[in-house]
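A.B. asks: heads up, no residue letters with this:
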């Protein structure tokens, strides 16, 4: 068990480095816009639109995970995290930034796909949700990681220095994966059976995910991932800007942003526990509704208080409401276990990679849409509009089968729906 925990923590840090590399852009967006004399909305687009590359990266690294192994997929993705940080840091114009962020998008899909598939396969089914939730804690730790780089590195070395510095931890984590992460025994068993029967290890095609027995799961799971990520990034990317609107000191915004998002740590672990005990669908439904409600409150109430009273009251409301909103974004910790449980071992990496990373389209367009809406409704109003995506997700989740506690042993067929 100690070896499994070492793997769990290592993959959590891999996800932290990967997500931190992406989240760092939220902090430096203004600096990029100023250096290249472009609007914040355009800066957001060139930084986040390439995240849609995860739609390709997820299935790509899922294919690698299914054909060559979960560990090899994880290693290759982690190496590219370090490379992408360097390339973003040396970008000299918007075109180079877009190309560099395309690589970031590919890798963002890869780390999550390989890591979540591996942990889901090695862990006890009764506590699989909690284990995946621990890995997902790497996401808010990514905000801490990005906040530290912004707070300590950016003042002296600028946004470029912060990105180049991010490559060092990524390389160290690559080495840790090499030594502390084992291949999935379930994947090895599946490949061993292929060799015994002299059957060729066939690649998984995207078309197979849309065969009759998988089509509904693939479509609904992909749409839920899209809506969940669109809403999250439409809101969270603009929190630093929103804090500026309600009067927070610019120097301290990275630290206040991390404080607000720290509620996600508790939310992730809570969602995993509820999912294991009461079912995946109930946990998702509860957290999607909670996110919808508090997105509305977070977007509208501080703005109202600033006008009706003063900015001190508005700032206080942000500090109180923000961590609660962040807590309910804990639904992210459920994707890994739930999506892995929906599909059999032979196609699990490819299916999980495809369904989850279709959601990255939402990641890529959410920040830009919020920026456009903010011109008409203000930042707070634009954030509130994003709540619609969470309400729809809360309904859609009940179209999928319940899977909590399912065993992966000898899963030659998908669970019945």
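C.D. replies: Sure, I can see it. Here the structure is a predicted model, which means the values were calculated and not measured.
A.B. asks: use CA for all of it now, contacts and neighbours both
C.D. replies: Noted.
A.B. asks: what's next to the helix or strand where residue 233 lies, contact-wise?
C.D. replies: Secondary-structure element containing residue 233, defined by DSSP states H and E: helix 212-236. Residues from elsewhere that reach helix 212-236, judged by Cα atoms under 8 Å, 6 or more residues apart in numbering: 209-210, 295, 329, 335, 339, 342-343, 351, 354-370, 383, 386-387, 389-390, 392-393, 396-397, 399-400, 414.
A.B. asks: the closest residue to residue 134 other than its chain neighbours is in what secondary structure piece?
C.D. replies: What sits nearest to residue 134 in space, not counting adjacent residues and going by Cα to Cα, 6 or more residues apart in numbering, is residue 269, at 6.6 Å. Residue 269 belongs to helix 263-278 when assigned by DSSP H and E.
A.B. asks: pasting the second one now:
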């Protein structure tokens, strides 16, 4: 074998790696822009089509249902047919469905298109994070994946700007159209993204893997002095089944990841999709609620930056626990906010900690499975997590309506606080540390 992993791990950041990170990140940005747009659309379309809170909840959940299926299938597809193909095809599906959503003539049509949009979005994220993780050297692997995730913040900021500046003037349809065309262009640019060398090595395509690493070594000014052989090992079965993820070898990692993904999805989508609507319920105007959301979204950037720094200094496990507990505290405070300043301060803290936790989760997830199971394991974890994202937008309006606007608002965030605390405990007790270890060392 060509010792591809060892050669990757001794490299610094190279132009090829930065290019891959940027092109994957651009697609991530438009995925996030779509999700953020739904938050603004829900508040606007509810008035335009006179939808009930239950219908609005289903609108938020329909994309999540697509994400569940997309994440599960794309993870297995990425392990079988490659990471590169999946991140391109899923972005095309997302872009087309998002653009068509703007032409919806009725509620059922929009639900179907939101499902397809979610399918593409859910399929892309696990495959993209797996690709970046496998291309990254050990010492900057976690940081790179969090940088990839940080494009999510820029997408939400773009969505908040569109919601604040365009939707009140041109209507909710403009939100879907603004992001669709650039997303399809990003998919076109991704044609130049190479396949993961670790995956190529697993397939027995040693020559292709070696050519990629040689190019990166040349960019870094590194000479390959590691031993290699001319023997190619063809591996026909390069994917694992769903049942394999629950075998003795993987079960502990699978349980921890599923708890993290479910809890973080439930808690995060429990508040982000409903923030403008909940703020309107507290007496703020639609445009004002969009303004608040935009300010809160900006707080995501230092959240990602701090997590990217700390994840390579104190470890994934500690960062996850700290940021999950920080999210829990911020959710509690936000639920009890009574003034404009409190809404903004606690809201910014909520976005700061929750997105830092998200970044660390994406960095941690691909590290606990071997190459043969990495995309499948990540995909199924994301798929199970999206179940939480699917049911949260439906549970929130039930609690909100049952207790009235004032008490309902507070009780929604008390529920979310409990969820974040439980996930932090599970990570602290069962989770394993992966900082500073090669992917092969972690998964042998």
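C.D. replies: Perfect, thanks for sending it. Computed from a predicted model, the values in this text were never measured in an experiment.
A.B. asks: coming back round to it: from residue 149 of structure 2, how far out is the alignment partner in structure 2 of the residue nearest to residue 134 of structure 1?
C.D. replies: Residue-level alignment of residue 269 of structure 1 against structure 2, with TM-score structural alignment as criterion, gives residue 305. Taken as Cα to Cα, to the nearest Å, the spacing of residue 305 of structure 2 relative to residue 149 of structure 2 amounts to 10 Å.
A.B. asks: all helices for the stretch 201-350 of structure 2, in order.
C.D. replies: Ranges of helices within the stretch 201-350 of structure 2 are 206-220, 251-272, 275-281, 286-298, 300-310, 316-335, 340-364, based on DSSP state H, counting those that start in this stretch.
A.B. asks: more neighbours: which of residue 305 and residue 149 of structure 2?
C.D. replies: Neighbour tally, residue 305 of structure 2 and residue 149, criterion other Cα atoms under 10 Å: the higher count belongs to residue 149, 29 against 17.
A.B. asks: how big is the offset of the helix or strand the more buried one falls within relative to structure 1?
C.D. replies: Residue 149 of structure 2 belongs to helix 138-165 when assigned by DSSP H and E. Once the two structures are superposed, the average separation between helix 138-165 of structure 2 and the matching residues of structure 1 is 1.6 Å (mean Cα distance after the TM-score superposition for structure 1).
A.B. asks: about what we covered before: so how do I select the buried members of the contacts of helix 212-236 of structure 1 in PyMOL?
C.D. replies: Once 16 or more other Cα atoms under 10 Å is used to decide burial, the buried members of the contacts of helix 212-236 of structure 1 can be selected in PyMOL as follows:
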select buried, resi 209+295+329+335+339+342+343+351+354+355+356+357+358+359+360+361+362+363+364+365+366+367+368+369+370+383+386+387+389+390+392+393+396+397+400+414
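A.B. asks: among the contacts of helix 212-236 of structure 1, which are in helices?
C.D. replies: Counting by DSSP state H, the contacts of helix 212-236 of structure 1 place 295, 335, 339, 342, 351, 354-358, 360-370, 383, 387, 389-390, 392-393, 396 in helices.
A.B. asks: so how far is residue 363 of structure 1 from the counterpart of residue 327 of structure 2 in structure 1?
C.D. replies: Here residue 327 of structure 2 is matched to residue 291 in structure 1, going by TM-score structural alignment. Distance check for residue 291 of structure 1 against residue 363 of structure 1: by Cα to Cα, it reads 17 Å.
A.B. asks: residue 78 of structure 1 reaches residue 111, doesn't it?
C.D. replies: Yes: the pair residue 78 of structure 1 and residue 111 qualifies as a contact (Cα atoms under 8 Å) at a distance of 6.8 Å.
A.B. asks: so what's in contact with those two at the same time?
C.D. replies: Any residue near both residue 78 of structure 1 and residue 111 by Cα under 8 Å, 6+ apart counts here, and that gives 14, 18.
A.B. asks: between these two, who's got more neighbours?
C.D. replies: In terms of neighbours (other Cα under 10 Å), residue 111 is the more surrounded of residue 78 of structure 1 and residue 111; the figures are 31 against 27.
A.B. asks: tell me the counterpart of that one in structure 2.
C.D. replies: Aligning on TM-score structural alignment places residue 111 of structure 1 opposite residue 124 in structure 2.
A.B. asks: count of neighbours near the residue lying closest to that match once chain neighbours are set aside?
C.D. replies: With Cα to Cα, 6+ apart as the measure, residue 87 is the residue that lies nearest to residue 124 of structure 2, at 5.0 Å, once sequence neighbours are left out. Neighbours of residue 87 of structure 2 under the rule other Cα under 10 Å: 28.
A.B. asks: what about residue 87 of structure 2, which helix or strand?
C.D. replies: Residue 87 of structure 2 is part of helix 83-101 when elements are defined by DSSP H and E.
A.B. asks: against structure 1, where does that helix fall?
C.D. replies: Mapping helix 83-101 of structure 2 onto structure 1 (TM-score structural alignment) gives residues 70-88.
A.B. asks: let me know the helix or strand that residue 200 of structure 2 is in.
C.D. replies: Counting by DSSP H and E, the secondary-structure element that holds residue 200 of structure 2 is helix 197-203.
A.B. asks: so that helix corresponds to what in structure 1?
C.D. replies: Using TM-score structural alignment, helix 197-203 of structure 2 corresponds to residues 185-191 of structure 1.
A.B. asks: which residues are in contact with that stretch?
C.D. replies: Outside of stretch 185-191 of structure 1, the residues within contact range by Cα under 8 Å, 6+ apart are 66, 69-70, 121-122, 201, 345-346, 409.
A.B. asks: now the residues you listed in JSON lines, with distance to residue 50 of structure 1 and neighbour count?
C.D. replies: Formatted as JSON lines, those follow (distance: Cα to Cα, whole Å; neighbours: other Cα atoms under 10 Å):
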{"residue": "66", "distance to residue 50 of structure 1": "25", "neighbour count": "27"}
{"residue": "69", "distance to residue 50 of structure 1": "27", "neighbour count": "21"}
{"residue": "70", "distance to residue 50 of structure 1": "25", "neighbour count": "28"}
{"residue": "121", "distance to residue 50 of structure 1": "30", "neighbour count": "22"}
{"residue": "122", "distance to residue 50 of structure 1": "32", "neighbour count": "20"}
{"residue": "201", "distance to residue 50 of structure 1": "32", "neighbour count": "15"}
{"residue": "345", "distance to residue 50 of structure 1": "30", "neighbour count": "24"}
{"residue": "346", "distance to residue 50 of structure 1": "30", "neighbour count": "22"}
{"residue": "409", "distance to residue 50 of structure 1": "38", "neighbour count": "11"}
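A.B. asks: no further queries at this time; thank you.
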